[in-house]
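Participant: Below is the structure, and that's it, no one-letter string:
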């Protein structure tokens, strides 16, 4: 059977790319004890103490219910804390999350170095820009 349709299918090729980059990201973030998503979530919370859950969900492109589960886990590990202000839930860093920031930033840097070493810095940057632009267009449909 001819399987060439797989190479021209955005669904298949984007999932293949996602699996490949996820594997590299998990390797680089192993030193943090966190998955890459939790690492980036901590960076956002550390960088914007009191950020709303809604803002975090938008920035990370996840549903509010998924973000709630993420924050639940971070709170369980004493890496974030929530404060309710009226109907708004604000998320704050903890001392423990602040202490992890250097390690998380190093893992993020190593991740970029890893994929840039394979793709080239310019191509990696262009690919990221193209994926972002395409995602935004598809989300608006």
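Facilitator: Yep, that arrived. Every value quoted in this text rests on a predicted model; they were computed, and no experiment measured them.

Participant: From here on, just use CA atoms for contacts and neighbour counts.
Facilitator: OK.

Participant: elements contacting the strand or helix carrying residue 11?
Facilitator: Using DSSP states H and E, residue 11 falls within helix 10-29. Applying 3 or more CA pairs under 8 Å, 6 or more residues apart in numbering; DSSP states H and E, we find helix 10-29 packed against helix 36-47, helix 95-119.

Participant: any chance of these in TSV, plus distance to residue 26 and mean neighbour count?
Facilitator: As requested, the helices and strands packed on helix 10-29 are exported to TSV (distance: least, CA to CA, whole Å; neighbours: other CA atoms under 10 Å):
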stretch	distance to residue 26	mean neighbour count
helix 36-47	6	20
helix 95-119	9	16
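
Participant: In TSV: these, plus distance to residue 16.
Facilitator: Formatted as TSV, these follow (distance: least, CA to CA, whole Å):
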stretch	distance to residue 16
helix 36-47	18
helix 95-119	15
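
Participant: second one coming, line it up with the first:
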């Protein structure tokens, strides 16, 4: 059976890469008690207290409804809080959320160091840029 289509398909190879890097990220972020996405969300909120929920959704490339569910869970854990100003929902870190900043940064750095050790610094940097620009092109359609 000819399986070459699997190795020549962006959909298949991108998903394979996604699964591999997600597994690594989950292993590195385990020490924080958060998923990688929650960690990056909290990191953005700490870096920009009062960030609009809409802006978070765009920066994390998730739908507004998905982001709402993420924030619901983090709010239930008392790591972030929301404030409504007119039609805008602003997200702030709590003191408990701020306490996680260093472990989130450490997990992120560990992940970065881990894949760079496997791929090499230049290759991982080039791949990151290529994936970013490719994602932007495909999103524009």
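Facilitator: Looks like it arrived, so ask away. As the structure is a computational prediction, the values presented were derived from the model and not from experiment.

Participant: Quantify their similarity with the TM-score.
Facilitator: With the length set by TM-score structural alignment, normalised by the length of the first structure, the two chains reach a TM-score of 0.99; 141 aligned residues with a CA RMSD of 0.4 Å.

Participant: related to what we said a few turns ago, residue 17 of the first structure is nearest to which of the helices and strands packed on helix 10-29 of the first structure?
Facilitator: Proximity to residue 17 of the first structure (CA to CA) singles out helix 95-119 among those, at 11.4 Å.

Participant: I'd like to know which elements that closest one is packed against.
Facilitator: helix 10-29, helix 36-47, helix 121-140.

Participant: Let me know which of those is tucked in deepest.
Facilitator: Greatest average neighbour count among these goes to helix 36-47 (a mean of 20), per mean count of other CA atoms under 10 Å.

Participant: For it, give me the average deviation versus the second structure.
Facilitator: Compared with the second structure after fitting, helix 36-47 of the first structure has a mean deviation of 0.3 Å; criterion: mean CA distance after the TM-score superposition for the first structure.

Participant: so that helix matches what in the second structure?
Facilitator: Mapping helix 36-47 of the first structure onto the second structure (TM-score structural alignment) gives residues 36-47.

Participant: what's next to that stretch, contact-wise?
Facilitator: 25-26, 29, 32, 51, 56, 60, 70, 74, 79-80, 91-93, 97-98, 101, 104-105 (CA atoms under 8 Å, 6 or more residues apart in numbering).

Participant: try it again with 6 Å
Facilitator: Residues outside stretch 36-47 of the second structure that contact it (CA atoms under 6 Å, 6 or more residues apart in numbering): 29, 92-93, 104.

Participant: same thing with stretch 81-94 of the first structure?
Facilitator: Contacts of stretch 81-94 of the first structure with the rest of the structure, by CA under 6 Å, 6+ apart, involve 45-46, 49-53, 75, 79-80.

Participant: Span of that stretch from start to end?
Facilitator: 7 Å (CA to CA, to the nearest Å).
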